[in-house]
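[1] Turn this into a model:
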Amino acid sequence: MYSADINKIIPFSSVDGPGNRTAIFLQGCNFNCKYCHNPETRNLCINCMDCVPVCPAAALSDKDGKVIFAAEKCIACDNCIKVCKHGATPRIVRMTSKETFEKICENVPFIRGVTFSGGECTLYPDFMREVFVLCKQIGLGTMIDSNGSIDFKNFSDLLEVCDGVMLDIKAYDYNEHIKVTDVGNDIVLKNAKYLAGMGKLFEVRTVVVPELFDFRKTVDNVSKELAPFLKISNIRYKIISYRKNGVRKEYRDYKSPTNEEMNEAREIAIKNGFSDIVLI
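    Here you go, the predicted structure:
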């Protein structure tokens, strides 16, 4: 049985896939997105102890050089996240696939499915597969929210029990993608076509940050390349406005796109054949 580091579980979410769902955020990410709005999901706690004295509820303690988290005392003030310099949180919980499934079952029958997010949830493919197998046994839908950094062709057993993938395409141009994430995007674009060809690409997402990359070029190329696959299955294009909420201090100076720029992005996707477009 596999286990994973879980940042948080949102029992009921209406923005992480179709219908009301339980969204599970796994800890750790292999991208360094400049506009990341939940940077505390990027790394594991290194037990530096900076968070312990700032917790007003005494939910954190030092035991033999390790931060201990008492969930029952936590008041969710996020002081620990705010003080952390390492892109982590002391509130991570290691859970097995069975324990995670039991937590999901607490929300049945009020949910339609489960979505794994992050961080980057595909860093735990075997764990997700085990949870999805259990979810399928009770009729729950299964979705993955991913940055596309693993080769999905190598994880057919995971895709067999996954209804669809919501794929972030940070930038279409290779060098711009490095500028945004510190990582290239060859595998991301390869995954987009592969998943679309299987009818498993539920949604693509692009966060519009006009000062950081050419969003027009990204939306244009992504929608052009994926348009031929729309005859296999519908693909939603979610175009998201950059907002500074939750972003690391050093990256908060980017300007949000104007309404005109967001509408322009939508019109580009429409021109290339997309009809299911959501602006956020």
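
[2] rest of the way, CA atoms for contacts and neighbours
    Fine.

[3] Could you name the helices and strands sitting against the lengthiest strand in the chain?
    In the chain, assigned by DSSP state E, the strand with the most residues is strand 3-13. Applying 3 or more Cα pairs under 8 Å, 6 or more residues apart in numbering; DSSP states H and E, we find strand 3-13 packed against strand 21-26, strand 93-96, helix 97-105.

[4] give me that answer again for 10 Å
    When contacts are defined as 3 or more Cα pairs under 10 Å, 6 or more residues apart in numbering; DSSP states H and E, strand 3-13 sits against strand 21-26, strand 93-96, helix 97-105, strand 113-117, helix 125-137.

[5] Output the ones you listed as a markdown table; include the columns distance to Lys170 and mean neighbour count.
    Below are the helices and strands packed on strand 3-13 laid out as a markdown table (distance: least, Cα to Cα, whole Å; neighbours: other Cα atoms under 10 Å):
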| stretch | distance to Lys170 | mean neighbour count |
| --- | --- | --- |
| strand 21-26 | 19 | 25 |
| strand 93-96 | 29 | 16 |
| helix 97-105 | 30 | 18 |
| strand 113-117 | 16 | 26 |
| helix 125-137 | 22 | 19 |
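
[6] Farthest from the middle of this structure: give me that residue.
    The centre of the chain is farthest from one residue, Asp64, which by Cα atoms, centre = their mean lies 33.3 Å away.

[7] Please generate a structure for the following sequence too, so the two can be compared:
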Amino acid sequence: MSVHIPINNIIPFSLVDGPGARCSIFVQGCNIHCAYCHNPETQRLCVGCGTCVRACPAGALRMVCGAVEWNRDTCVKCDTCIHVCPNHSSPRILYLDAEQVFERVRSYMPFIRGVTCSGGECMLYPNFLSELFGLCRGVGLGCLIDSNGTVDFAEHQGLLALSDGVMLDLKCWDDTWFASLTGADGKAVRKNLEFLAERNKLAELRVIVTVNRNDPEAAVRGAAGALGERVASTRLRLMRFRHFGVRGEMEGAPSPTDERIDAIEGLAKSLGFGTVVVS
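    The predicted structure is shown next:
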């Protein structure tokens, strides 16, 4: 029986979530909590505190049996609900199964090349992903996973076989930095980096560059060492931290300078990365 999972958003056409035009699917829920998260409303499930109900200017939310109910027709998408939520959540969630999501995806054909599942952390729902990817493969759509890398991909090789690969976030290399930024450690991420590369499933490695909140230079060096000869075939994306959408301790934090970004790009190229993209 298909499992219904919480879906935060489905973007019909995206040009930034993998090659070509893609449908991007954002699940609700994450197992780490990054200080720089640009989608903090996707981190947790709603606990029904009612704060958003009282704040909604359109009256699109109400409490029903202790849970928040969202009226899509009344909602004006002003985002007041997610701005006032004390739980890094959103009441604008749809519980859908793979077939229901696929029906939406199929309606965007033939204008998309594939789907990308993100979040939150989409690897918290591997059975959903396997079913959705199987359906998408059946109509010729590619399938990518955008992951924070903290779920062991070695335990989900059937899902990997259905996917074109993983866009893997390498938030920090050192565990002290990783814990400070996310509340967890990066051992699983480093393991997944090597595992995915060995199986030609590392579609893109992503390193964010912040000011004094992570170690991007060390991450680039560490990844290059772990990849070995495979570094030449690895696509690396360096992402400049921007404060838009960020809430909490890094709200309003500065972005790195062009000079620092250029220096890290030069470092990556000197270490042999085949493709280096700055965004």
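
[8] Let me see the TM-score of these two.
    For this chain pair, the superposition-based TM-score is 0.97 by TM-score structural alignment, normalised by the length of structure 2; 278 aligned residues with a Cα RMSD of 1.2 Å.

[9] returning to that earlier point: now do the longest strand of structure 1 and helix 97-105, the angle between them.
    Orientation of strand 3-13 of structure 1 against helix 97-105 (axes from the mean of the first three to the mean of the last three Cα atoms, to 10 degrees) gives an angle of 10 degrees.

[10] what about the helices in structure 1?
    Counting by DSSP state H, structure 1 has helices at residues 79-83, 97-105, 125-137, 156-160, 174-181, 186-198, 215-226, 259-271.

[11] Between the ones you listed, which one is closest to Arg248 of structure 1.
    helix 79-83 (9.6 Å; Cα to Cα).

[12] Distance from the closest one to the middle of the chain?
    21 Å (Cα atoms, centre = their mean, to the nearest Å).

[13] Which secondary structure elements does that helix sit against?
    Using 3+ Cα pairs under 10 Å, 6+ apart: helix 79-83 of structure 1 touches no other helix or strand.

[14] what comes into contact with it?
    Contact partners of helix 79-83 of structure 1, identified using Cα atoms under 10 Å, 6 or more residues apart in numbering, comprise 38-41, 49-56, 60, 87-91, 246, 248.

[15] Superposed on structure 2, what's the mean shift for it?
    Compared with structure 2 after fitting, helix 79-83 of structure 1 deviates on average by 0.4 Å (mean Cα distance after the TM-score superposition for structure 1).

[16] That helix corresponds to what range in structure 2?
    On structure 2, the counterpart of helix 79-83 of structure 1 by TM-score structural alignment is residues 80-84.

[17] residues of the matching stretch that come out buried?
    Cys81, Ile82, His83, Val84 (16 or more other Cα atoms under 10 Å).

[18] follow-up on the earlier one: any quick ChimeraX command for the buried ones out of the contacts of helix 79-83 of structure 1?
    Here is the ChimeraX command that selects the buried residues among these (16+ other Cα under 10 Å):
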select :38,39,40,41,49,51,52,55,60,87,88,89,90,91,248
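
[19] Run through the residues that contact Gly140 of structure 2.
    Arg113, Gly114.

[20] circling back: any chance of the buried residues of stretch 80-84 of structure 2 in a markdown table with distance to Pro12 of structure 2 as columns?
    Formatted as a markdown table, the buried residues of stretch 80-84 of structure 2 follow (distance: Cα to Cα, whole Å):
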| residue | distance to Pro12 of structure 2 |
| --- | --- |
| Cys81 | 23 |
| Ile82 | 22 |
| His83 | 24 |
| Val84 | 27 |
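
[21] any idea which of the residues you listed is closest to Met109 of structure 2?
    Ile82 (31.0 Å).

[22] which part of structure 2 lines up with the longest strand of structure 1?
    So strand 3-13 of structure 1 sits over residues 4-14 in structure 2, by TM-score structural alignment.

[23] what separates stretch 45-64 of structure 1 from the chain centre, distance-wise?
    27 Å.

[24] against structure 2, where does it fall?
    Counting by TM-score structural alignment, stretch 45-64 of structure 1 sits on residues 46-65 of structure 2.

[25] Just the terminal-to-terminal distance for that stretch.
    14 Å (Cα to Cα, to the nearest Å).

[26] Contacts for it next, please.
    By Cα under 10 Å, 6+ apart, stretch 46-65 of structure 2 touches 28-29, 66-93.

[27] hmm, try it at 6 Å
    With contact meaning Cα atoms under 6 Å, 6 or more residues apart in numbering, stretch 46-65 of structure 2 is reached by Ala67, Val68, Glu69, Trp70, Asn71, Thr74, Cys75, Cys81, Ser89.

[28] Would you write a ChimeraX line that selects the buried entries of these?
    Here is the ChimeraX selection string for the buried members of the contacts of stretch 46-65 of structure 2, based on 16+ other Cα under 10 Å:
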select :68,69,70,75,81,89
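
[29] Out of the contacts of stretch 46-65 of structure 2, list just those in strands.
    Ala67, Val68, Glu69, Trp70.

[30] Dump those into JSON lines; add distance to Val220 of structure 2 as well.
    Converted to JSON lines, those look like this (distance: Cα to Cα, whole Å):
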{"residue": "Ala67", "distance to Val220 of structure 2": "44"}
{"residue": "Val68", "distance to Val220 of structure 2": "43"}
{"residue": "Glu69", "distance to Val220 of structure 2": "44"}
{"residue": "Trp70", "distance to Val220 of structure 2": "43"}
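
[31] Can you pick out the most distant pair from those?
    Once Cα to Cα is applied, these give Ala67 and Trp70 as the farthest pair, at 9.8 Å.

[32] The helices of structure 1: which one's closest to Phe116 of structure 1?
    helix 125-137 (7.6 Å).

[33] Was I right to think Arg94 of structure 1 contacts Asp5?
    Yes - the criterion here is Cα atoms under 6 Å, and Arg94 of structure 1 meets it with Asp5 at 4.5 Å.

[34] picking that back up, with respect to Asp168 of structure 1, which of the helices and strands packed on strand 3-13 of structure 1 lies nearest?
    strand 113-117 (11.3 Å).

[35] what packs against that closest one?
    The elements that strand 113-117 of structure 1 packs onto, with contact taken as 3 or more Cα pairs under 6 Å, 6 or more residues apart in numbering; DSSP states H and E, are strand 21-26, strand 141-146.

[36] Just give me how far that strand sits from the chain centre.
    That offset, for strand 113-117 of structure 1, works out to 10 Å (Cα atoms, centre = their mean).
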